[in-house]
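*Asks:* here is my input; please provide its structure:
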Amino acid sequence: MIPVFDGHNDYLQRAVAAGADADRLWAEGDGTGHIDLPRLRQGGMAGGFFAIWIPDPDPGDVAEMARRKDNPPFDLPLPPQVDSRTALPQAFAQAAALLALERSGTLSICRSAAEISAAMDAGRIAAILHMEGAEPLADLDALHVWHAIGLRSLGFVWSRPTAYGHGVPFAFPSPPDRGEGLTERGRALVRECNALRIIIDLSHLNEKGCDEVARLSDAPLVATHSGAHAVCPSSRNLTDRQLRQIADSGGVVGLNFNTGFLAPDGRRAPFRGFDPMLRHLDHLLGILGENGVALGSDFDGAVMPADLPDTAALPRLLDAMLDHGYGRELVERIAWRNWLCVTARSWGG
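*Replies:* Sure thing, here's the model as predicted:
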């Protein structure tokens, strides 16, 4: 079985919500969500980026938002900024959940590419501690605290604004060129991430913000879970110009499995087969090359394709890639090797 190293999942929210049942949720599963240890083993998912994400304190009319996403075109308003005092306790709870998984002996929090390889060789899930939205960071000193805990990947925004930058709204069809770029604090955060060798994730960041990161950063550019705007014109996807910037930096894009960011018509209905995913992969490969494309599922945070309902089904996607004409070496690059290579270039080791 070809292993998979994945660019993004939101499992930690489920672990926190499970409370006292978190250990059982991981070890046995409960029939919900996309991730648990048995399904990871079954699907060959050897590791990935485990995201800390802060939900909106007031999510509004969730059913109405879902209805609009299911019926494009749509252009949803951005939620308001969340302050660090509200975000920090939730971020610590999710980090604690990941540390608890490490104590179980089934997972390792990895701080170098060598540690990822060692965890995979030992049969443990190799986890990168990632933050999706910098709301928990009150200042740059806090970044150093999180780095000491194990943070090695940071997205400045989850769509809504932060003290560091502005994200794209959820809109279809829409370009990602929406709103202002990084704030002054955001530009300082780029420099500090470079100094600490923390990966900066461009996913969710708007186009002006991405341009500023590209101008200021000396590290490979990375989008952990995004798609090709030329195939699906969602605001969350990357234009060819942005893809070329990432390619020029020696960076990587992980393909998001969210159906609304894959389907050319922007609909979230769980489609059958893998044609939309293969169209994105073909397009990404055409610009980024064989070393620049990876997977970034968004498991436990998005609507999945009908034939890829959870991590156990990952071999179906890899088989579809092989049937599409990708050689085994290319499939291995996309499935896991490219993530290991870019972490080595970003962190050293």
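*Asks:* use CA for all of it now, contacts and neighbours both
*Replies:* Noted.
*Asks:* now tell me what touches stretch 200-212 from outside.
*Replies:* Taking Cα atoms under 8 Å, 6 or more residues apart in numbering as the criterion, the residues outside stretch 200-212 that touch it are 153-159, 165-168, 176-182, 187, 190, 193, 221-226, 236, 242.
*Asks:* looking at the residues you listed, which are in strands?
*Replies:* Within the contacts of stretch 200-212, residues falling in strands by DSSP state E are 153-155, 222-226.
*Asks:* tell me how many other residues crowd residue 260.
*Replies:* 25 (other Cα atoms under 10 Å).
*Asks:* that one belongs to a helix, doesn't it?
*Replies:* Yes. Residue 260 sits within a helix when classified using DSSP: H, G, I helix; E, B strand; the rest coil.
*Asks:* that one touches residue 276, doesn't it?
*Replies:* No. If you go by Cα atoms under 8 Å, residue 260 and residue 276 don't touch, sitting 10.6 Å apart.
*Asks:* intersection of neighbour lists for those two?
*Replies:* With Cα under 8 Å, 6+ apart, residue 260 and residue 276 have no common neighbours.
*Asks:* for residue 130, helix, strand, or coil?
*Replies:* Assigned by three-state DSSP, the conformation of residue 130 is strand.
*Asks:* how close does it sit to residue 65?
*Replies:* With distances taken as Cα to Cα, to the nearest Å, residue 130 is found 26 Å from residue 65.
*Asks:* ditto for residue 258
*Replies:* Relative to residue 65, residue 258 is positioned 16 Å away (criterion: Cα to Cα).
*Asks:* and the two? Which one has more around it.
*Replies:* Taking other Cα under 10 Å, residue 258 and residue 65 do not tie; residue 258 has more neighbours (24 against 14).
*Asks:* let's see this one next to it:
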Amino acid sequence: MKYIIDGHFDLLSDVAVRRKNGEHNVIERLYYPSFKKGNVTGVVASLFVDSQYLPYGGLSIAMEQIAALHCEINESPDLLMLCTSAEDFRKAASTNKVGILLSFEGSEPISSCLMLHTFYAAGVRGLGLTWSRRNMAADGCDFTGTLKKGGLTSFGIDLVKEAESLNMIIDLSHLSDEGVDDILSITSCPVIASHSNARAIAHNNRNLKDSHLKEIAKRGGVVGLNGCSIINADPGSTPDRKQMISHLDHMFSVMGEQHVGLGFDFCDIFLKSSSAGDLSKMPEYPFDILSGGHKDIPGFLQDLKNHNYSDERISLLAGENWLQAFEKILKN
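*Replies:* This next block holds a predicted model:
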């Protein structure tokens, strides 16, 4: 497999905390071995601010995470590479490095459209407006689907338009249905959902309706398969690899082969530092279906081959589709 790209990984929340506590070479020591065993050539690293730091700490947390990545790359230049284009990911793979692209998972650190340009200059290329909560830009989906929701605010509309003008990746994961509709109505560019599954298979509010899956595909975007238990199965059901493949089967049937990727959202190693309040809002305690994280990817891809997926389909899913989407969206 030439390219394996994980479209969503909460890497930097842990790396930044460890560096503040005096550690160095965190990715090389703690994460790169799993990347290597999983043949991972690239990841999209989220800039996520846990609720315990809000409403006042969003900017500083995001800047620390960005700085942490730059420091890590400087310390491990033979292993890691900052990516801001599809070509960067190809170059990283050809030189046996792991390429890393920065993307917001929630716009809490951004208080003006002008500020988005500063983050862009620091290497950020993705904008996910929300996590599963409300902020200045939009309503996120909640995990139970019981809260009253709106779409984008006037600031959120301006922010999306600014991101589109910068040729940034606009990520729909975690948005309310109303927010997804708003973004689709005010943009014409390809958009993605970095770590969302099919609501037709699991009715979690985090998953996408078929109409949204179809529109993302129509625009040339990609949806990344999420490997988190509570995204894959309804409460009381069994989330397992077969369930993940059921999502893939449905997404391929609705979207076609060129619009589905991987966005595993591995969370087991980060839950210990998550806010108790955030965890209490989830229908069940989440866990990674691929319990070994990135090192389990080759085994999962073999499962897909055993499920009669062709080598071509698996290659598209593993990384080629992300590269095609990045090619269309990112223009340095």
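*Asks:* that older thread, list just the nearest of the ones in strands among the contacts of stretch 200-212 of structure 1 to residue 345 of structure 1.
*Replies:* Residue 345 of structure 1 has its nearest neighbour among those in residue 222, at 11.5 Å by Cα to Cα.
*Asks:* need the counterpart of that closest one in structure 2.
*Replies:* Under the alignment (TM-score structural alignment), residue 222 of structure 1 maps onto residue 192 of structure 2.
*Asks:* give the burial count for that match, as a bare number.
*Replies:* Using other Cα under 10 Å, residue 192 of structure 2 has 29 neighbouring residues.
*Asks:* now the residue nearest to residue 102 of structure 1 when sequence neighbours are not counted: which helix or strand?
*Replies:* Nearest residue to residue 102 of structure 1, sequence neighbours excluded (Cα to Cα, 6 or more residues apart in numbering): residue 108, at 5.3 Å. Under DSSP states H and E, the secondary-structure element containing residue 108 of structure 1 is strand 107-109.
*Asks:* and that strand, which stretch of structure 2?
*Replies:* Residues 80-82 of structure 2 are where strand 107-109 of structure 1 lands when matched by TM-score structural alignment.
*Asks:* buried ones in the matching stretch?
*Replies:* The neighbour-count check on stretch 80-82 of structure 2 (16 or more other Cα atoms under 10 Å) flags 80-82 as buried.
*Asks:* ok, now stretch 217-234 of structure 2?
*Replies:* Residues of stretch 217-234 of structure 2 classed as buried: 217, 219-234 (neighbour count, 16+ other Cα under 10 Å).
*Asks:* and the end-to-end length of it?
*Replies:* Stretch 217-234 of structure 2: ends 25 Å apart by Cα to Cα.
*Asks:* run the chain-centre distance for it.
*Replies:* The gap between where stretch 217-234 of structure 2 is centred and where its chain is centred comes out at 10 Å by Cα atoms, centre = their mean, to the nearest Å.
*Asks:* same question for stretch 119-139 of structure 2.
*Replies:* 12 Å.
*Asks:* ok, stretch 192-206 of structure 1 next?
*Replies:* Between the centre of stretch 192-206 of structure 1 and the centre of its host chain there is 12 Å, according to Cα atoms, centre = their mean.
*Asks:* also stretch 168-180 of structure 1?
*Replies:* What separates the centre of stretch 168-180 of structure 1 from the centre of its chain is 18 Å, taken as Cα atoms, centre = their mean.
*Asks:* what sits up against it?
*Replies:* 72-78, 159-160, 165-167, 204-209, 229, 233-239, 266.
*Asks:* got a quick PyMOL command for the buried subset of the residues you listed?
*Replies:* Here is the PyMOL command that selects only those of the contacts of stretch 168-180 of structure 1 that count as buried (16+ other Cα under 10 Å):
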select buried, resi 72+74+159+160+165+166+167+204+205+206+207+208+209+229+233+234+235+236+237+238+239+266
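*Asks:* among the contacts of stretch 168-180 of structure 1, which are located in strands?
*Replies:* Counting by DSSP E, the part of the contacts of stretch 168-180 of structure 1 found in strands is 74-75.
*Asks:* let me see the contact set for the corresponding residue of structure 1 for residue 151 of structure 2.
*Replies:* Following TM-score structural alignment, the counterpart assigned to residue 151 of structure 2 within structure 1 is residue 181. Going by Cα under 8 Å, 6+ apart, residue 181 of structure 1 touches 165-166, 206-210, 212.
*Asks:* map residue 148 of structure 1 onto structure 2.
*Replies:* Checking with TM-score structural alignment, residue 148 of structure 1 has residue 121 as its match.
*Asks:* and that match, how far from residue 130 of structure 2?
*Replies:* Shown here: residue 121 of structure 2 relative to residue 130 of structure 2, a distance of 21 Å by Cα to Cα.
*Asks:* so which of those two has more stuff around it?
*Replies:* Neighbour tally, residue 121 of structure 2 and residue 130, criterion other Cα under 10 Å: the higher count belongs to residue 130, 27 against 9.
*Asks:* what is the neighbour count of the closest residue to the more buried one other than its chain neighbours?
*Replies:* What sits nearest to residue 130 of structure 2 in space, not counting adjacent residues and going by Cα to Cα, 6+ apart, is residue 106, at 3.7 Å. Residue 106 of structure 2 sits with 30 neighbouring residues when counted by other Cα under 10 Å.
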